[in-house]
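Enquirer: Quick one, fold the following:
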Amino acid sequence: MYRNLIKRIIDVIISFLGIIVLSPVLIVLSIVIKATSPGPVLFKQERVGKNNKSFKIYKFRSMRTDTPKDVPTHMLENPEQYITKVGKFMRKTSLDELPQLFNIFKGEMSVIGPRPSLPNQYDLNELRDKNGSSSIKPGLTGLAQISGRDELEIEVKANLDGEYANRMSFLLDCKCFIGTITSVLKSDGVVEGGTGELHKEETL
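Expert: Predicted coordinates:
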């Protein structure tokens, strides 16, 4: 009942209210992005959705237009060189993710779920196929995001995504939602190009 109906109702309500309440922030950020960096306000990119069906994810553009396309940030050489000054602030505060409220309202994403991967992230997508997390909608945030974000290795992220898919419930979604607010306020786990940084620190 929760997985197939109630969760979607909650997604629609939260995304609709979020778009309305945060509209001043969305407008201001759009103006600042356009005024400080050449290129479009929104960054649109193909991502893997529920049952591996692709969709276009929306983000505020935080990187220069000459950034290599469809390459995960952690695979870029010196990703900092491509991030704009405004983009650095948005990524640290996760404000660049706000346009995904429209993806959620459209039904392509959920508030809580595995973060949507790129089609060429073969290792992550294969692991998600094996643990069942590819069968649910990707989310704005999820269990992996409150457990380390960029600091986690791919295998650990995938395992957390699988755990969420198997344990999905209203209480777990509340835990992820509240945990995300805390993580964003503290900027926990944000490491540009830093997938696996937690493991690297442990092995030093």
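Enquirer: Going by C-alpha atoms from here, please, whenever you check contacts or count neighbours.
Expert: OK.
Enquirer: what residues are up against the closest residue to residue 139 other than its chain neighbours?
Expert: Nearest non-adjacent residue to residue 139, counting by C-alpha to C-alpha, 6 or more residues apart in numbering: residue 113, 3.8 Å away. Going by C-alpha atoms under 8 Å, 6 or more residues apart in numbering, residue 113 touches 136, 137, 138, 139, 140, 141, 142, 143, 161, 164, 165.
Enquirer: Helices along the chain, start to end?
Expert: Under the criterion DSSP state H, the chain contains helices at 7-21, 23-36, 85-93, 100-106, 122-131, 154-167, 170-186, 197-203.
Enquirer: Format the ones you listed as TSV; extra columns: distance to residue 62 and mean neighbour count.
Expert: Output for the helices of the chain, formatted as TSV (distance: least, C-alpha to C-alpha, whole Å; neighbours: other C-alpha atoms under 10 Å):
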stretch	distance to residue 62	mean neighbour count
helix 7-21	20	16
helix 23-36	8	13
helix 85-93	4	17
helix 100-106	14	21
helix 122-131	24	16
helix 154-167	23	20
helix 170-186	17	16
helix 197-203	22	12
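Enquirer: Can you lay out these as a markdown table showing distance to residue 60?
Expert: Output for the helices of the chain, formatted as a markdown table (distance: least, C-alpha to C-alpha, whole Å):
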| stretch | distance to residue 60 |
| --- | --- |
| helix 7-21 | 14 |
| helix 23-36 | 8 |
| helix 85-93 | 8 |
| helix 100-106 | 9 |
| helix 122-131 | 24 |
| helix 154-167 | 24 |
| helix 170-186 | 17 |
| helix 197-203 | 25 |
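Enquirer: Sequence B follows; please return its structure for comparison with A:
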Amino acid sequence: MLIRTLDFLMAFFGLIITFPILLMVTIIGYFDTGLPIFIQQRVGKNKNPFNLIKFRTMSVDTKSVASHLASTASITKLGGFLRKTKIDELPQLINVLKGEMSFVGPRPNLFNQEELITERDSRGIYNVLPGITGLAQVNTIDMSTPKLLAETDQKMIETLTLKSYFKYIIQTATGSGSGDRIS
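Expert: Presented below is the predicted three-dimensional model:
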């Protein structure tokens, strides 16, 4: 309950504080791709679907696959900047506010990532809310290594404390990890 309260308050005030950035990126994004907001169905808690909200970083015609399977050629100039600065993740504060995500938890995967779903399912990963960041992200472990990712997610869930919750958020904000790899 404490984590959910922290998630809600930080997302609420985060959206207020970052509103000028959200507005500016949305406007610039219209000139970059024509569709600055990217919404994609992901696997949530208890394997329930939810719509993840991000800023679009790839061209509109890019196939809906995991980031590590996408081509670098599909990333726009603005998208490269948004990914590097992690600004593309800011709209996920809406998902956190709605209770679909937490700040800290396993990154939500696509429904077509069957190997990862099997690995995560066997470790109870879907019993918790997915997150914007976590242990795997700050250690540059992404969805290209399903077994290692699921093991790392499990370790994070089993050892998560209030201290590590804030540690992962701070590490992400200060640039630890590099996000999902692009082929």
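Enquirer: Could you tell me the TM-score of the two chains?
Expert: Once superposed, chain against chain, the TM-score is 0.94 (TM-score structural alignment, normalised by the length of the second structure); 183 aligned residues with a C-alpha RMSD of 1.6 Å.
Enquirer: Name the nearest residue to the counterpart of residue 115 of the second structure in the first structure, ignoring sequence neighbours.
Expert: For residue 115 of the second structure, the aligned position in the first structure is residue 123, judged by TM-score structural alignment. Using C-alpha to C-alpha, 6+ apart and skipping the chain neighbours, the partner closest in space to residue 123 of the first structure is residue 154 (7.8 Å).
Enquirer: likewise residue 184 of the first structure?
Expert: Per C-alpha to C-alpha, 6+ apart, closest to residue 184 of the first structure is residue 93, 5.9 Å.
Enquirer: Report the separation between the counterpart of that neighbour in the second structure and residue 57 of the second structure.
Expert: Matched by TM-score structural alignment, residue 93 of the first structure corresponds to residue 85 in the second structure. Distance check for residue 85 of the second structure against residue 57 of the second structure: by C-alpha to C-alpha, to the nearest Å, it reads 12 Å.
Enquirer: what's the answer for residue 13 of the second structure, then?
Expert: Counting by C-alpha to C-alpha - residue 13 of the second structure and residue 57 of the second structure are separated by 25 Å.
Enquirer: In contact with the residue nearest the centre of the second structure, which residues are there?
Expert: Computing the C-alpha centroid of the second structure and ranking residues by C-alpha atoms, centre = their mean puts residue 132 first, at 4.1 Å. Residues near residue 132 of the second structure by C-alpha under 8 Å, 6+ apart: 89, 92, 101, 102, 103, 104, 105, 106, 107.
Enquirer: corresponding residue for it in the first structure?
Expert: In the first structure, residue 132 of the second structure lands on residue 140 (TM-score structural alignment).
Enquirer: I'd say residue 18 of the first structure and residue 101 touch.
Expert: Yes: counting by C-alpha atoms under 8 Å, residue 18 of the first structure touches residue 101, with 7.1 Å between them.
Enquirer: Please name the nearest non-neighbouring residue to the counterpart of residue 31 of the first structure in the second structure.
Expert: With TM-score structural alignment as the criterion, residue 31 of the first structure lines up with residue 27 in the second structure. Of all residues not flanking residue 27 of the second structure in the chain, residue 36 sits nearest, at 7.8 Å (C-alpha to C-alpha, 6+ apart).
Enquirer: And that neighbour? What does it align with in the first structure?
Expert: Alignment of residue 36 of the second structure against the first structure is given by TM-score structural alignment, with residue 41 as its counterpart.
Enquirer: which one in the second structure is furthest away from the centre?
Expert: The outermost residue of the second structure, judged against the average C-alpha position, is residue 31 (24.1 Å), by C-alpha atoms, centre = their mean.
Enquirer: From residue 76 of the second structure, how far off is that residue?
Expert: Going from residue 31 of the second structure to residue 76 of the second structure by C-alpha to C-alpha gives 11 Å.
Enquirer: for residue 158 of the second structure, same thing?
Expert: To residue 76 of the second structure, residue 158 of the second structure is 38 Å away according to C-alpha to C-alpha.
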